[in-house]
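> got a predicted model here, sequence first, then my questions.
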Amino acid sequence: MTIMNLSAELASPAMPKSFSLPVLRKTLHWSVWGLFNALALYLVVALYAQQQIAFALLGLVVTGIASYVFINKKAYAHRYIYPALAGMLVFVIFPLLYTVGIGFTNYSATNLLSFEQVQRYHLNQTYLAGERFAFSLHPDQAGELRLRVDQGEQGVFVSPPLQGDPLVSEPLELLPESAVSLAEALPLREVIQRRSELEQWVLRGAEGELLRLYGLREVAAVKPLYRLLDNGDLLNTRSNERLEADQGSGFYVDSHGSKVAPGFTVYAGWSNFARVLSEPSIRDPFLEIFVWTVAFAGLTVLFTLALGLVLASLLQWDLVGGKAFYRVMLILPYAVPAFISILVFRGLFNQNFGEINLMLDSLFGVRPDWFSDPTLARSMILLVNTWLGYPYMLLLCMGLLQAIPRDLYEASAMDGATPLDNLLKITLPLLIKPLAPLLIASFAFNFNNFVLITLLTRGGPDIIGATTPAGTTDLLVSYTYRIAFQDSGQNFALAAAIATLIFLVVGGMAWLNLKLSKVKV
């Protein structure tokens, strides 16, 4: 009995340890969850404070899904795919929706700001309404900074300590210099470092005038150029001219109808999409570039597949020796970075000094204008892209050809079939089904092959009569980029509308190709 009691007492201290492990795990679990949510909510609040409403909403959605997945036991299996889901939301769905949203606004280089920011910008404008006086910045005996203002015949004055938040409604009353003992003036570089802070202070001069920082060495009597009216309009205090906020154009306009920069972003409805489809100077280049983009992507897939299949078939031929060497040499263009190859080809096709034109001139006496003639420029792009893309098709075809049973070719040979019959009735039917998704992916990639166009032709030669920057070799993606970042107006909204149309077109064509090829998705 004693031995049993002793064993129970010895075992009893171990019991709390066994029970404390789940408690510790649960505590750690909820601590990590609480810390994650606290940090996420702090980020959301910070984004909201910066008026980034869309990004704050995105943070709430991602955090809410994370909390649901990691707390709800029924969603246990989904926590393993949550990182992929979060990445899809942040890097795919949100940018797509954000781009579509911009397409319904007038967002551009002239309409970047919100209405509140533009209104604040105008209200901060001032004009010189009096004399200018030299100033210097000094610490006093307590180490607090004060402004020393020399008002000439009126005397020298010192401001109260520059501490706290500047209030325009409560100007600092200047004191006679004799009332304060100041140390040596701070150097100019420290004044420059504090310039944004000093610009916020308002001083009341000896005669009641309001003084503000004017440059780096002077203060002056300045007045606000605009005054906000009750209905939201602005009144010019110098000319008494009224500025009205035009929600249609996104600008403040004066009585003559002239726009006063900067503009603000407003909802523009379907106007950008309507411009693409109805305005001839935009519609015609857009349709021309769209047709060329589809042709470029389709012909690239066709040429690379044909060349890759022919070379793969040759490498499967038993009579060909040194197959390992040929494979390495044929796949070598795939190993070289594309941008290097493109720049090399740009030099080779140079109209004046390129090796290709030098060779053609010596053999046939011709120097084609590869970068000036639209047809030659497009032909050059197809040649270069075929060279860059055929190794990918070669690798695919080599693997798929090895999977075709040799018995089929032997049986066809006994029936007297020709190589063309083998290609059309055996090889292609067995290759096209597994190749279909990859061909569609290759088509979609070349539909948006921005790097090739940018590095090789930069979209040129230009399309005559287009009001937007458009070239005959531009793809839709490079055309959109030029509208957004290279046009003098930088029309981001129009570029977003075109990008939305590109997404719809590519998505629709991919869906149609998948249906026609009977690929299960």
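That came through fine.
> drop to CA atoms for contacts and neighbour counts, all remaining ones
Noted.
> these two touch, right, R238 and L225?
Yes: R238 is within contact range of L225, at 6.8 Å (criterion: C-alpha atoms under 8 Å).
> the two: who's more crowded?
Legend: neighbour count by other C-alpha atoms under 10 Å for R238 and L225, higher for L225 (18 against 12).
> residues contacting the more buried one?
Shown in contact with L225 (C-alpha atoms under 8 Å, 6 or more residues apart in numbering): H122, L123, N124, Q125, T126, Y127, N236, T237, R238.
> same check on L299?
If you count contacts by C-alpha under 8 Å, 6+ apart, then L299 has L382 around it.
> repeat that for 10 Å
Residues counted as contacts of L299 (C-alpha atoms under 10 Å, 6 or more residues apart in numbering) are T293, L305, L382, N385, T386, F443, N446.
> among those, which are in helices?
Under the assignment DSSP state H, these contribute T293, L305, L382, N385, T386, F443, N446 to helices.
> out of those, which end up buried?
Buried residues within the ones in helices among the contacts of L299, counting neighbours by 16 or more other C-alpha atoms under 10 Å: T293, L305, L382, N385, T386, F443, N446.
> the fifth one reaches F303, doesn't it?
Yes: distance between T386 and F303: 6.3 Å, which falls inside the contact criterion (C-alpha atoms under 10 Å).
> secondary structure class for V301?
Secondary structure, DSSP: H, G, I helix; E, B strand; the rest coil: V301 is helix.
> measure it to W387 for me?
12 Å (C-alpha to C-alpha, to the nearest Å).
> can you check Y326 too?
Using C-alpha to C-alpha, Y326 is found at 16 Å from W387.
> do the same with S196
Taking C-alpha to C-alpha, one finds S196 at 57 Å from W387.
> same question, V222
67 Å.
> hold the first one in mind and look at this next one:
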Amino acid sequence: MQTVKVSEILGDTPESELTSEQVDSTLNYSRLLKWFILTLIGVVNGYAAVIMYAHGETSFAVLTLVLTSLGLFIFGSKKTYAHRYIFPGIAGMILFIIFPLVYTVGIAFTNYSAKNQLSFERARSVLLDRTFQSGESYRFELYRTEDGHRLAVKDGEQLLVTDTINLEKPAVQRFELSPIDTVIGEKSKIKEIISYRAALSSIDLVLPDGNEIRMSGLRKFAAVQPLYTLRKDGTTLVNNQTHEILLPDMDIGFYQAIDGEGNYIGDPVSPGFSVVIGTANFERIWQDDGIKEPFVSIFIWTVIFSVLSVGISLIIGMVLASIVQWEALRGRAIYRMLLILPYAVPSFISILIFKGLFNQSFGEINMVLEALFGFSPSWFSDPLSAKAMVLIVNIWLGFPYMMILCMGMLKSIPDDLYEASALDGAGPLQNFKNITFPMMLKPLMPLMIASFSFNFNNFVLIQLLTKGGPNMIGTSEPAGYTDLLVNYTYRIAFEGGGGQDFGLASAITTLIFLLVGGLALFNLHFAKLSEK
């Protein structure tokens, strides 16, 4: 085969010089395309951040800027370009771990709740939109005519009617009322009035004397005016109905009336607004007896529940692992499969099945206990029985995991140790005490600490089985005898009797994070020691 050089085909141009130009051209094109894409991403995300900030979402605007700046820095710099492969992981950690954590801790230092969700500007705007009836009300009728709809209002013996109104496109409209003898058209029923309520609410009617009326009910128009007027200072409100002066109380996040000396009086005016209150939420945990007592009780129960769940599950799992690993036992594979089944079945299914089995009136467990021993515990109404039931179910769900761990660790222990022990005349108990347990303790300890942390926040079990019940009496926030701290926090955040208190819930969540985070650090420290 005859070979032909590129330079022979293309003439006098050297091959190396042509290749260099092609490479430079390709690199320039790629560089331009990269910077175009990076610039476009920066502009779009920057614009999105500005929109978020304009709507009061400062934290999300900062998050967008941080992620965008980090991405542009990594992909735009030659020194950091090699880190582009780990950028998705870093961005995910910031978005799903660091940001929610910082956001939660930030809320813990505010009064953010169901009553204080808005910003100050938004709360003031809502108050300024309120109106009150300042004059006489007039009954109205809506007529359907050939050209559209017309409104008719009766003022004493006089019938006042508008021109044709387009109700299909709701918009702020102003119509003058004119006297007329009769209205030609079909009177609309209440069902049609309800369907056009949004459009009718945006209509202002002008009476012959110049006064304006607005819809105040499904059958009435009335003279209305703004309930509050904003003074020139931009913060003070005047109640046009009672002539009270209201100022924002930045300590509690509400507008309140003031007396002649400037002291706040009366009840706060809702809606409130979110303000920074420092460590007040953390102080409530220790100063409010209605929160402190259930918090301490639930914290102690959470620790006991976690310790007993891990300890008893470990003991059961270790015993069963030793049994199914016994070579003289026939059908070991079948036993292993049956004992692992509770771990294979989704936990929420097992929990709901146990909820039916423990039913106080019709559950099979109480039927058996009644037939054999003559008593049937009140599993869901007695605090002690409820805690025992929660532990039983959690141990049932947890022992297969411990058994699997122990089975693997038993296999890793050299047989030579047991053979040497047998020559010394040691029995099974001595082997377990001097060989098996010490060899399993170090690798098991980090896993036990991790299991303790999991059970410390075992929200699903409590929520599906008891929902924290039976409930405690005399608490400031809803609390139950089987609540774990995470469930207690959830109930404060979403089931609070005095309003959903997200600030207090975030403060408790911060404490939980510190406790579980401390356990995680201890776990890492212990794992390093066990490697030595």
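That came in fine, so what should we check first? Because the structure is a prediction, the values reported are computed rather than measured.
> returning to what we had before: if we only consider the contacts of L299 of structure 1, which is nearest to H78 of structure 1?
Of all the contacts of L299 of structure 1, H78 of structure 1 sits closest to F443, with 32.8 Å by C-alpha to C-alpha.
> got the contact list for the closest one?
With contacts defined as C-alpha under 10 Å, 6+ apart, F443 of structure 1 is in contact with 294, 296-302, 437, 449, 506, 509-510.
> could you rerun that using 8 Å?
A297, G298, T300, V301.
> residue in structure 2 paired with it?
Alignment note (TM-score structural alignment): F443 of structure 1 maps to F452 of structure 2.
> and its match, how far from G374 of structure 2?
F452 of structure 2 is 36 Å from G374 of structure 2, by C-alpha to C-alpha.
> same question for M389 of structure 2.
Distance from M389 of structure 2 to G374 of structure 2, by C-alpha to C-alpha: 19 Å.
> more crowded one of these two?
A count of neighbours by other C-alpha under 10 Å puts M389 above the other of M389 of structure 2 and G374, at 20 against 10.
> wait, what's in contact with whatever residue of structure 1 lines up with L391 of structure 2?
Here L391 of structure 2 is matched to L382 in structure 1, going by TM-score structural alignment. By C-alpha under 8 Å, 6+ apart, the contact set of L382 of structure 1 is F296, L299, T300.
> matching residues in structure 2 for the helix or strand hosting the first one?
It stands for F296 of structure 1. Secondary structure assignment for F296 of structure 1, by DSSP states H and E: helix 280-315. Alignment of helix 280-315 of structure 1 against structure 2: residues 289-324, by TM-score structural alignment.
> which parts of the matching stretch are buried?
Neighbour count says stretch 289-324 of structure 2 has 290-295, 298-299, 301-303, 305-314, 316-318, 320-324 buried, by 16+ other C-alpha under 10 Å.
> that older thread, of S196 and W387 of structure 1, who's got more company?
For S196 of structure 1 versus W387, neighbours defined as other C-alpha under 10 Å are more numerous around W387 (17 against 11).
> residues touching the more buried one, list them.
T304, P333.
> try it again with 10 Å
Neighbours of W387 of structure 1 in contact, by C-alpha under 10 Å, 6+ apart: T300, F303, T304, L307, P333, Y334, S341, I381.
> okay, and which of the contacts of L225 of structure 1 map to helices?
Judged by DSSP H, the subset of the contacts of L225 of structure 1 located in helices is H122, L123.
> for the contacts of L225 of structure 1, work out which two are farthest apart.
The span of the contacts of L225 of structure 1, defined through C-alpha to C-alpha, is set by N124 and R238 at 14.5 Å.
> what's the first helix or strand after the longest strand anywhere in structure 1?
Using DSSP state E, we find that the single longest strand of structure 1 is strand 126-139. Next in sequence after strand 126-139 of structure 1, counting helices and strands by DSSP H and E, comes strand 145-150.
> please enumerate residues in contact with that following strand?
In this structure, residues lying in contact with strand 145-150 of structure 1 by C-alpha under 10 Å, 6+ apart are 132-140, 155-163, 174-177, 180, 182-183, 185-186, 198, 203, 205, 211, 217-219.
> show me where the stretch 251-400 of structure 1 has helices.
Under the criterion DSSP state H, counting those that start in this stretch, the stretch 251-400 of structure 1 contains helices at 271-278, 280-315, 323-335, 338-348, 355-364, 374-402.
> adding distance to G416 of structure 1, write these out as JSON lines.
As requested, the helices of the stretch 251-400 of structure 1 are exported to JSON lines (distance: least, C-alpha to C-alpha, whole Å):
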{"stretch": "helix 271-278", "distance to G416 of structure 1": "56"}
{"stretch": "helix 280-315", "distance to G416 of structure 1": "20"}
{"stretch": "helix 323-335", "distance to G416 of structure 1": "28"}
{"stretch": "helix 338-348", "distance to G416 of structure 1": "44"}
{"stretch": "helix 355-364", "distance to G416 of structure 1": "44"}
{"stretch": "helix 374-402", "distance to G416 of structure 1": "21"}
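> out of those, which comes closest to I93 of structure 1?
That would be helix 271-278 among the helices of the stretch 251-400 of structure 1, by C-alpha to C-alpha, at 20.8 Å.
> quick one: distance of the closest one to the chain centre.
23 Å (C-alpha atoms, centre = their mean, to the nearest Å).
> which strands and helices lie in contact with that helix?
Using 3 or more C-alpha pairs under 10 Å, 6 or more residues apart in numbering; DSSP states H and E, the elements in contact with helix 271-278 of structure 1 are helix 94-103, helix 280-315, helix 492-516.
> OK, contacts around the aligned residue in structure 2 for L363 of structure 1?
Residue pairing (TM-score structural alignment): L363 of structure 1 is matched to L372 of structure 2. L372 of structure 2 is in contact with N366, counting by C-alpha under 10 Å, 6+ apart.
> what of S350 of structure 2?
Neighbour list for S350 of structure 2: P342, Y343, V393, W396, L397, L461 [criterion: C-alpha under 10 Å, 6+ apart].
> what about 8 Å?
P342, L397.
> that one maps to what in structure 1?
Aligned partner of S350 of structure 2 by TM-score structural alignment: S341.
> before we move on, what about T64 of structure 2?
For T64 of structure 2, the residue aligned by TM-score structural alignment is G59.
> ok, its match - how many residues close by?
18.
> same question for T164 of structure 2.
Count around T164 of structure 2 with other C-alpha under 10 Å applied: 16.
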